[in-house]
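A.B. asks: this is a predicted model, with the sequence first.
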Amino acid sequence: MMRKSIWIVLGLGLLMACSAKTEKIDYTKLSEEEVLAEAKKIAHETIIVDGHMDLPFRMYNLGNHLNGEVYDFINRQTEGNIDYVRAKEGGLDAPFMAIYIPASYQEKGGAKVLADTLIMMVERLVNTWPDKLALAKSPQEIEENFKKGLLSLPMGIENGAAIEDDINNLQYFFDRGIRYMTLTHGKDNLIGDSSYDTARTNNGLSDFGKKVVLEMNRLGMIVDVSHVDDKTFFDVAEVSKAPLVATHSSARHFTPGFERNVSDEIIQKIAEKKGMVMITFGGSFIDQGYAAAGDSIRAHIQEWLKTNNLTMQDSAAQAYIKAYRAQHAPTVHVSKIAEHIDHVVKLVGIDYVGLGSDFDGVGDSLPEGMKDASMYPNLIAELLKMGYSREDIEKICHKNFFRVWNDILNAAG
C-alpha cells in the first residue's frame, strides 16, 4: 500500500511538472516591465534573422578599405544602426549583409567590381574576428553558428545590375556566398522595372529577367521582390518555380500609393507561392503621416534654398537645415512595425511574415524604440502585448524564413 501511494504521489508530481512546463503565458496580462523581460528572454533564446542591412555600403562610404583598415564592427559605435555589441544586446543572430549597387552603376559601369569589393569587406570582418563572426550560406549554417555563439553574416545582392548583362555571373556570386538577389533598385534595369521609376522600360520582367529568375531557381538563390514594380512582381510570380521573398518591404495598406511597399494582392500571391514578406522599419515605410511630414520638410527646405540662393552644400544652409529638421521631425513608434506584421498575419496567416529592418539604409527615420540592432526586444514586446505567442514570434524571427529558404534550396537543380 505504501509503495502504491508513493507511485501515486510521484505520478501527480510528474503530471504537475509537465502541466507547468506546457502552460502558456498570457502576456497580455503582464505589466510593461514583465512583458519586456519576457521579450528579452525570447530574443536571446531564439534565432533572429533580419533580411536586409546596408552595413557593407556604409563601410564602403567611410573609405577604410582604401588604406587597408578594417571597420571596427566589433565595438560599440556611435554611428549607424548595427555593430557586434548592439546585435548581441538585441539578440540578433543573422543580419543579411546587403551588397548594395546604386542604380548609377548601371549607367557608368563597375557594378560587378563594386559587388566584389563589398563582399570582400564582409569577408574581412569575419576573417578579422573569427571567434565572434561567421559567414552563413544556409539555415543549417546559421543554426550551427548560433550554437557556437557566433553572429552570422549571410549575404544578398541588392540590385540585379551587379550581374551586368552576363547571366553566368549568378553562378559566380552564388559561389562567393550570395544567397539572394533583389532584382532591381531605384531605376529600371536589364532584369525588370523598379517601383521608384516611372519609365516602365521593360513593361515588367524582361526576357533577360525571365532567364535570370529561372537561373536563380536552379541555383537555389532566393528571388527578392522588394523594389520591383507591381507588373514586374506578377511576372516574376508567374515565371518562378520557387517561393518568393520580399526581404525588406512593408504593407502598402498603411501607405496608399507607395508602390515600394507591397499591396494586399502581392502579399496574397507571395503566400500562395509559399514565400514571405519581411517587414522593414523606416518611418516613411510604416506610417503615411510620417512620410507626408517628411515630404513637407523637404519641400520647405528646397523653397528656402531657392529663396536664399543657397545649395545643400553651403555651411549656412546645413546649419539651417539641421535646425529645421530637428524642430519639425515627425515621430513614429515601434508599435507601428508590429501593426504591419499583424496585417500580414490577418491577411494570409502567421507563416508568411518576418523581419527586414533596412538598418543602415534608412538614415535617421527609424521609429522610437527601434533605432538600432539592440532594440529587437521592444518589437517582440509589442507583439506579445498584441497576443502573439512565443511560438508565433519564433516563426516571425526565423522559422518562417528557414522554411522558405529550405524550400528554395530543395527546389534547386
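C.D. replies: Great, that's in hand.
A.B. asks: going by C-alpha atoms from here, please, whenever you check contacts or count neighbours.
C.D. replies: OK.
A.B. asks: who are the contact partners of the residue lying closest to residue 385 once chain neighbours are set aside?
C.D. replies: Spatially, and ignoring its direct neighbours in sequence, residue 385 is nearest to residue 28 (4.9 Å; Cα to Cα, 6 or more residues apart in numbering). With contact set as Cα atoms under 8 Å, 6 or more residues apart in numbering, residue 28 has these partners: 384, 385, 386, 387.
A.B. asks: just the buried ones from these?
C.D. replies: 384, 385 (16 or more other Cα atoms under 10 Å).
A.B. asks: between the contacts of residue 28, which is nearest residue 60?
C.D. replies: Nearest to residue 60, judged by Cα to Cα, of the contacts of residue 28 is residue 384 at 37.8 Å.
A.B. asks: distance of the closest residue to that closest one other than its chain neighbours from residue 355?
C.D. replies: What sits nearest to residue 384 in space, not counting adjacent residues and going by Cα to Cα, 6+ apart, is residue 27, at 5.8 Å. For residue 27, the distance to residue 355 equals 21 Å [Cα to Cα, to the nearest Å].
A.B. asks: more neighbours: those two, which one.
C.D. replies: residue 355 (28 against 22; other Cα atoms under 10 Å).
A.B. asks: put this beside the first:
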Amino acid sequence: MPIRPRALAGALALSLLASPHGHADRVQERAGELARKYLLVDTHIDVPYRIHKHWEDVTRATEKGEFDYPRAVAGGLNVPFMSIYTPASSESDGSAYALANTLIDHVEAMVARAPDKFAIATSPVEVEKQFKAGKISLALGMENGAPIAGDLDKLRHFHRRGVRYVTLAHGESNHISDSSYDDVRLWRGLSPFGAEVVSEMNELGIMVDISHLSDAAAFEVLERSSAPVIASHSSMRKFTPGFERNMDDKLLRALANKGGVVMINFGSSFVTAKANQYFENYSTARETYAKRHALAWGSEEMQAFEQRYRDKQPLPFATVSEVADHIDHVVNTAGIDHVGIGSDYDGVGDSLPIGLKDVSTYPNLVAELLRRDYSEGDIEKLLGANLMRVWRAVAARAE
C-alpha cells in the first residue's frame, strides 16, 4: 500500500512541470543532494569478513566487493556498521572469540591506513564530530553472539573494543538464543544466559539486535530489554510469506512500541517471494548434488555445478522499487520513525537488487522515495536519524 502523498516543495515540485526526462534527472540530482546532506547510516556491511577471506585495501577503489572508500563517498555513506561476523560453526569449534578479535583488528587497520578518510565511532557524539570533519565513521556491530562464549566478561571486552550492537544468534541456535533459520529450537526463545546477556547489554550501552532470531526469541528480547531494540538487517515477511528471518507485522509493531527500528535488508531473497523461493530451490539442488557425488563445499566440482545452475536458471533480482515497498510497509504499519537501512552489502553474494549493487547506489533508493512523495524530513529519518535516535537512547540508558 503506498503512503499518503505529500506535497513536494521548492524546486522539486516545479520540476514536475518539466519534461519527463528533465524531471527524472532532477529527482536523481535531488536524491544525491539529500544523500550527501544528511547522515547516512547502514547498520550491516560485511567488509571485515570479506577482507579476512580475500584481502583488498578498501581505503582505495577495489575490483571486488560492494564497499570501498570512493564508492562510499559517491553514495553519501557516513556511518557503515562493520559486521564482526562469526559463522555458526565457530561456536562449536571454539574459534569465535579469536576470529571476532581478528576482524576488529582489520577495521582498526583500515583506519590506521587512512586516518584522513576513516575513524572508529563508538558513540553518537563521535559520529557527529567525524561527520563534521568529513570522515566516514566505522561503527562495529557483532553478528552472532558466539564470541561471548558464555562469559559476560567477554561481552565487556568487546564493548571496550567498540562493539555497539550484537546480533544474538546467526544461522543456528546458539548458547544465547534460538535462530530463525534453525529447526532445532534449543530454548524456545532465549537461554537463561541469553537473558543475562540482554540485561548486561542494556547496562553497557550495546544495542540488542533481533535480526536472525526466532520470533519467540525476538519477542522475549523486547520483553526483557529496558532500552530500544534494533533489527539490523531484516525486511518484511509480508513480501516473503513463511520466511521467519524477515519480520512479521506483529513483531514490527512490538519493536516500534519499544522505540526500536528495523533496518531494511537489500538482498533479493529478503525482498521478493520469487527470489526467496529461487534460493530455497537452489539450496536444495546444491545439497542434493553434493551428497550424491560426495563433494565438499567450495570444491571446484561444486563451483562448476553452482555456475551451471545459475546459468540455466538465472536469479530473479529484486528492484529498487520492491525495496521501497518494504519501507512503505514499515511506514504504514509502524510509522516513519521506525525504519532505516541495513543493506547487508558484502554479505548476500551477488543477490543484490538491480540499481542497488553497491554503496554508491543509495541515491537510487532515495530517488524512488522522492517519486513516492516522501518528504525531506522523512528521508532524513530513514537515512540515519532513526538509528541515531535509538543509539542515543541506548547510550543514555547505560549512563
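C.D. replies: Okay, I see it. Everything numeric here is computed off the predicted structure, so don't read it as measured data.
A.B. asks: would you pull the TM-score for this pair?
C.D. replies: Scored against TM-score structural alignment, normalised by the length of structure 2, the superposed chains reach a TM-score of 0.92; 385 aligned residues with a Cα RMSD of 2.0 Å.
A.B. asks: all strands of the stretch 101-250 of structure 1, in order?
C.D. replies: 133-134, 151-152, 155-158, 178-182, 222-224, 244-246 (DSSP state E, counting those that start in this stretch).
A.B. asks: quick one: closest of the ones you listed to residue 117 of structure 1.
C.D. replies: strand 155-158 (12.2 Å).
A.B. asks: the closest one vs structure 2 - mean distance after superposition?
C.D. replies: Mean deviation of strand 155-158 of structure 1 from its aligned counterpart in structure 2 after superposition (mean Cα distance after the TM-score superposition for structure 1): 0.7 Å.
A.B. asks: residue 338 of structure 2 against residue 386, yeah?
C.D. replies: Yes - using Cα atoms under 8 Å, residue 338 of structure 2 is in contact with residue 386, at 6.5 Å.
A.B. asks: which residues are common contacts for these two?
C.D. replies: residue 261.
A.B. asks: if we can go back for a sec, any chance of the strands of the stretch 101-250 of structure 1 in TSV, plus distance to residue 238 of structure 1 and mean neighbour count?
C.D. replies: What follows is the strands of the stretch 101-250 of structure 1, written out as TSV (distance: least, Cα to Cα, whole Å; neighbours: other Cα atoms under 10 Å):
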stretch	distance to residue 238 of structure 1	mean neighbour count
strand 133-134	36	22
strand 151-152	33	26
strand 155-158	22	27
strand 178-182	17	26
strand 222-224	13	27
strand 244-246	11	29
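A.B. asks: so can I have CSV of these showing distance to residue 261 of structure 1?
C.D. replies: Formatted as CSV, the strands of the stretch 101-250 of structure 1 follow (distance: least, Cα to Cα, whole Å):
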stretch, distance to residue 261 of structure 1
strand 133-134, 31
strand 151-152, 27
strand 155-158, 16
strand 178-182, 14
strand 222-224, 13
strand 244-246, 9
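A.B. asks: what's the burial count for residue 161 of structure 2?
C.D. replies: Neighbours of residue 161 of structure 2 (other Cα under 10 Å): 15.
A.B. asks: wait, residue 340 of structure 2
C.D. replies: Neighbours of residue 340 of structure 2 using other Cα under 10 Å come to 30.
A.B. asks: check residue 290 of structure 1 too.
C.D. replies: Count around residue 290 of structure 1 with other Cα under 10 Å applied: 21.
A.B. asks: so what corresponds to it in structure 2?
C.D. replies: The alignment partner of residue 290 of structure 1 in structure 2, by TM-score structural alignment, is residue 275.
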